[in-house]
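Participant: Sequence and predicted structure are below.
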Amino acid sequence: MSFWRQRQAGNLPRIAVMLHDLFMVWACWRLLHAARYALLDDVPSNPLFDFNVAVVLLAQALAFRYVGLYRGLWRFASVADLVSIFKASFIGVIAIVLVLSYKRLDGVPVSVLIAYPFALAILLGGPRLLYRSWKDYLAVQSDASARRVLVLGAGHAAESLVKDLRRSGDYEAVGLLDDSLHLQGAKLQGIPILGTLDDVASVARETAAKLLVIAIPTLDATGMQRVIALCESTGLPFRTVPRLNDLMEGSSLPGQLKEVAIEDLLGRQPIQPDWELVRGWLRGRTVLVTGAGGSIGSELCRQCARHGVARIVLLEISEFLMLNIRGELCRNFPHLQVECVLGDCGDPTLVRHALSEHRPDTVFHAAAYKQVPLLEGNLREAVRNNTLATDCMARACLEHEVDNFVFISTDKAVDPASALGASKRYAELICQSLNQKKGTRYVTVRFGNVLGSVGSVVPLFREQIRRGGPVTVTDPEVSRYFMTIPEACLLILQAAASSSRGAIYMLDMGEPILIRDLARQMIRLAGKQPDTDIAIVYTGLRPGEKLHESLFYSDENSRPTSHPKVLEAGIREFSAEQVLGNITRLREAVAAYDVAAMLEILSATVPEYSPLQEAVGAPLAGANVVPFPSKEAGRN
């Protein structure tokens, strides 16, 4: 839209605004003089224009320019504009007094000078507010087909929402609901508060609302679950306003309505890292991220770029994922230096070349296979990619004097019952074994399931619901810990920036979530009813799966850290010589595709590993029933 069209759309031309304001200055000055002498018999001359009037106009025009009064638009006049008007009025009267003081304010009554800034503020602010109210009214009246909206909440978010709805012209707010008793019967932006949240069904019928909008961004998970249940009882579609974190991360825009996400219902309070510590640690560094195109790896790249690294080296085996993350980083962070290394992080030659060529300060090792049932039938790949590739990267970092090696692990490594858990636990032991008093600092970060990652349960359930069901759950009692991708990456950065050598860190993830409850919530969010519109089918635990996961071993003696949401695990006793010595045997077994030997080495090195299925090399059970409905984190 051109500059002229923008003005035609509701913004007054700036020259007209300036002329209006100068006219009001002149009128204010003359009217105050007229009022001052109105009751006197001997009235001095009050010319329409003289030297004093010229001084007043010039001084006030300069004051308007100084405070930036004309940067705002009448269409969106607000309290900030009124403050600028008051400021300009007081600056103007001070300038007038200083200029006219050379002739001792001859002919200028003190009462006029005292009343002038207040009268001028009213004359300038009144038309602006009237113009905005008129435009808001026209916006509401311009579209008779505007969708009728009932707003849940009556706080600051609701006030902003009502303003945005009026400006859009596509929606009409017909009422608000709030549980605060002192607000009942009041009005917000002219919209009545018609009852409490429990009244939503009856009020929605009475107002003929077609859409419900939840405008309470501070709700915790329990409160959100209650509000969602109330909204569902009406049978109407519902949306919510974005949270502050969504706006800051760029995942939502101001004024944009969004569907309620499953993350809003799981009780996960956003983690707030020590930003000063994280930025101070990252600023100016070169970091290398393995698995840089995956769910965790790509978010790590974004977070590092956002918080001050000078250069990011992407190590990724998939050229498609590599191109995606490289393009995104170059587009959003044009001053960031991005280097690409295409290949397998388990290739010693490639790894040595990447480290010697780019000299990273920190390596984030996020590349891994993560699908529990699939890896049960592919033990060799679990060992090769999760254990041996970690050993390759970790030893190369020590050889090339990399400052920090951060290994991304999983809660499946605690009392492992699967190939994934055992291979990841072995990798944890490698990092702790290589850790020395000097040289590379090895840090392990262990967390649970990641919502929305590739192959994870949420996108699987979403796709099953889209197809009309059934939604497949392995067992009615199965539960998992959950966290979001950004939250997981913030934990990694926080732990890496503040950790001690060889430590294992874990996020305080609250209570585990029953997968059946997760399925039911997602079905309801899709506007369906569980067991009525969408069936839930229980398929039985698959190879390698446990009913419940643990965050720590019982003898790790977890303890708090300087961050209230980050816990540190104590180092369990183990033989570093055995861990490192068995690597050679493990490589030989992988080269020979000797599954029995691999299983024997894993069991000897990780004695707590107790496979739930005997046939570790057996085909994937249940593959014809469930297309890997992972209760696990997806590929990083």
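Facilitator: Nice, thanks for sending it over.
Participant: From here on, just use CA atoms for contacts and neighbour counts.
Facilitator: Fine.
Participant: In this model A597 seems to touch S603, though I could be wrong.
Facilitator: No. Judged on Cα atoms under 8 Å, S603 makes no contact with A597 at a distance of 9.9 Å.
Participant: ok, second structure coming up, stack it against the first:
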Amino acid sequence: MRKKIYSTLLILADIIAINLAFILAFVLRFDGNFIHGVQSAKYFDVFIQNVLTLTGIKLIIFYIFGMYNSLWKYASIEELVQIITTSFVATAATLSYTFIIQQHLPRSIYILTFILDIILIGGIRFSYRAARRIRNNGMGSKKGLKRVMIVGAGQAGAMVIQELKNHEELNSIPIAVIDDDDAKLGRKINGVPVLGDRYHIKKVAERKKIDEIIIAIPSSSKKEIRAILEECSRTKCKLKIVPGMYELIDGNVSIKQIRDVAIEDLLGREPVKVDLEEMSVYLQNKTVLVTGGGGSIGSELCRQIATFNPKKLLILDIYENNAYDIQNELIRNHPELNLEVLIASVRDRKRMEEIFSKYKPNVVFHAAAHKHVPLMEANPQEAIKNNVFGTLNVAECADTYKVEKFVLISTDKAVNPTNIMGATKRVAEMIVQCMSRKSKTEFVAVRFGNVLGSNGSVIPLFKRQIEKGGPVTVTHAEVTRYFMTIPEAVQLVIQAGAMAKGGEIFVLDMGEPVKIIDLAENLIRLSGFEPYVDIDIEITGLRPGEKLYEELLMDEEGLQETRHNKIFIGQPIFMDYKLLTAELTRLKEILMSDHEDVKDYIEHMVPTYTRIS
């Protein structure tokens, strides 16, 4: 109803504007004397006789060109072009009509009405937006409005300002712009002044009483964004960010695309580039098995594998709730996917034999494992059963049933391990490397650091502690860890399968390690609080089996570059398969009889394992 009233009023305004344009054209053409002059009066009579038709023609053209469909409160350069084009076509139509009926007007009248139509028709529409802008600017001091600083005076920044001004419902007003380009200092972007560079962020935020900062530099590198965010984090403002260019498919910015700054943005890591075509070759039309398919890494593996059109996707997990969740998600997002969920434990050799015999998978991603360091330190026998003998069961079945590729999900904690979880994952790597020497199956391992947001990772723990008002607990002020996102980890895993020749340990260049205490402080700031003032950070001491820093390669492995600048290969370490088999047999005997000796024997099997508890 409101839209019909608005359109009706606009049509009435256009009728007045169209006829006023004609009258003003006559005034300008005949110097105001168009009624009493013989020739001018004749022309004006032609206009009067055809006024309804001429007006109707222009209104019809306006309607056809969508002049009554646009939201003129958002009018910009595109709408101005629309007005010019429509006015030109409408003028040409009236010219054609008078030519057909042989009742001509002077050519200058058509030219003048064209110009005046643009001024009057455009003025009606843009005056609405101007009035809204004046009103919004007048509301700048109104309580409740968020005062926003935009970092970036480029195209994205200008579009963010325009979006904020166009959307009253956001209850936000752009106050200041920050940009490192000295040439832009003191200038205005869509009416908002550029007040300094990144090092003025804190000062400007305090002086202008900024509530929210929006980072609008989508073309900047992750490292650059991280540096800017560090400056922003010195303020008490809420932080938002425009996605990077790799996330903005069309290069346009809208309010819906602006998101809260996530902890991932503070890592300063560039996204890993992978060869999607190479990855799709070995997954397309293949039966793919993902063990631990309901976990953080396993479920993301399933999501990404589903996009490569596998012949069949098998999700294997012992925990039915997780498997059920990813099953429903995949059914919803990929209804065409041939999917089957298998509830089973990798420890159960007979069940593994049944599954491999029945489904004969072409590719196996082995993500099933126990991974919580303190829990496994207290329950070493369970870590061994799952991480060592579970891996052995799946790997031997892969060999027996001629699987093409087998990819083990490993961890940086397998390097010079100081805990039983890391040591068992190193044994799992040894199994894979040994199997690659005797099998036609291409066995590889993928090693990476901590995964942001995974089950049991530090970020969800910190968030829960912040929600409860703190304190946030950090084990040691100097603890550092490598971090990556779940999608990155999974892309590396899939890429490793494509590059596999057998026996490699693939390693991601994870950038610089991050201090956990810095991560905690940044997460507190991102949550709108000040560390040590609103939310305290408590040092609790290293947990059993935990070390201050992690490594990604052992010294003896070396490092070999690949065609991917972020992916490297640790060279295979020679293993005697018969010796490893004998040691695994002995380990199983100890596991069945004396749990107290299992750590001692794991230490014997993994010379780089150093127990610190």
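Facilitator: That came through, no problem. What you see is a predicted model; the values in this text were computed from it and never measured.
Participant: TM-score of the superposed pair?
Facilitator: Taking TM-score structural alignment, normalised by the length of the second structure as the basis, the two superposed chains have a TM-score of 0.81; 599 aligned residues with a Cα RMSD of 4.4 Å.
Participant: Number of residues surrounding M1 of the second structure?
Facilitator: Counted with other Cα atoms under 10 Å, residues neighbouring M1 of the second structure total 6.
Participant: What of the one 5 residues further on?
Facilitator: Here the number of neighbours of Y6 of the second structure (other Cα under 10 Å) works out to 11.
Participant: and it, helix, strand or coil?
Facilitator: Three-state call for Y6 of the second structure (DSSP: H, G, I helix; E, B strand; the rest coil): helix.
Participant: which residues touch it?
Facilitator: Contact analysis of Y6 of the second structure by Cα atoms under 8 Å, 6 or more residues apart in numbering lists nothing.
Participant: what do you get for Q304 of the second structure?
Facilitator: Counting by Cα under 8 Å, 6+ apart, Q304 of the second structure touches V490.
Participant: again, 10 Å this time
Facilitator: P487, V490, Q491, I494 (Cα atoms under 10 Å, 6 or more residues apart in numbering).
Participant: Surely G284 of the first structure touches R306?
Facilitator: No. Contact between G284 of the first structure and R306 fails when scored by Cα atoms under 10 Å: they sit 11.9 Å apart.
Participant: Name the SS class of T444 of the first structure, please.
Facilitator: What three-state DSSP gives for T444 of the first structure is strand.
Participant: again but with D180 of the second structure, I slipped
Facilitator: Recorded secondary structure, D180 of the second structure: coil (three-state DSSP).
Participant: From A156 of the second structure, how far out is it?
Facilitator: In this view, D180 of the second structure and A156 of the second structure are 15 Å apart by Cα to Cα, to the nearest Å.
Participant: And those two? Which one has more around it.
Facilitator: A156 (22 against 16).
Participant: show me what contacts the most centrally placed residue in the second structure?
Facilitator: Residue closest to the mean C-alpha point of the second structure, counted by Cα atoms, centre = their mean, is E247 at 6.0 Å. Counting by Cα under 10 Å, 6+ apart, E247 of the second structure touches P218, Q257.
Participant: quick one, helices of the stretch 251-400 of the second structure?
Facilitator: 276-281, 296-306, 320-333, 349-359, 373-378, 380-383, 391-400 (DSSP state H, counting those that start in this stretch).
Participant: neighbours around the nearest residue to A323 of the second structure once chain neighbours are set aside, how many?
Facilitator: For A323 of the second structure, ignoring the flanking residues on the chain, the nearest one in space by Cα to Cα, 6 or more residues apart in numbering is G294 at 4.5 Å. As a burial measure, G294 of the second structure scores 28 neighbours (other Cα under 10 Å).
Participant: ok, G294 of the second structure touching L314?
Facilitator: No. Contact criterion Cα under 10 Å: G294 of the second structure and L314 do not qualify, at 11.1 Å.
Participant: Spell out which residues are contacts of both of the two.
Facilitator: Shared contacts of G294 of the second structure and L314 (Cα under 10 Å, 6+ apart): C302, V341.
Participant: for the second structure, longest helix please?
Facilitator: Counting residues, the longest helix found in the second structure (DSSP state H) is helix 107-138.
Participant: What mean distance separates it from the matching residues in the first structure?
Facilitator: Following superposition, helix 107-138 of the second structure is found to deviate from the first structure by 5.6 Å on average (mean Cα distance after the TM-score superposition for the first structure).
Participant: can you tell me the mean distance of the next helix or strand after that helix from the first structure after alignment?
Facilitator: As assigned by DSSP states H and E, the chain's next helix or strand after helix 107-138 of the second structure is strand 146-151. Compared with the first structure after fitting, strand 146-151 of the second structure deviates on average by 2.3 Å (mean Cα distance after the TM-score superposition for the first structure).
Participant: starting at the chain centroid, how far to strand 146-151 of the second structure?
Facilitator: Counting by Cα atoms, centre = their mean, to the nearest Å, strand 146-151 of the second structure is centred 22 Å from the centre of its parent chain.
Participant: so what secondary structure elements neighbour the helix or strand just after that strand?
Facilitator: Tracing the chain past strand 146-151 of the second structure, the next element assigned as helix or strand by DSSP H and E is helix 155-166. Helices and strands touching helix 155-166 of the second structure, by 3 or more Cα pairs under 10 Å, 6 or more residues apart in numbering; DSSP states H and E, are helix 107-138, strand 146-151, strand 172-178, strand 188-189, strand 212-215.
Participant: Repeat the analysis, applying 7 Å as the threshold.
Facilitator: strand 172-178 (3 or more Cα pairs under 7 Å, 6 or more residues apart in numbering; DSSP states H and E).
Participant: now what about the strand it packs on, what contacts it?
Facilitator: Strand 172-178 of the second structure is touched from outside by 140, 145-153, 161, 164-165, 192-198, with contacts defined as Cα atoms under 7 Å, 6 or more residues apart in numbering.
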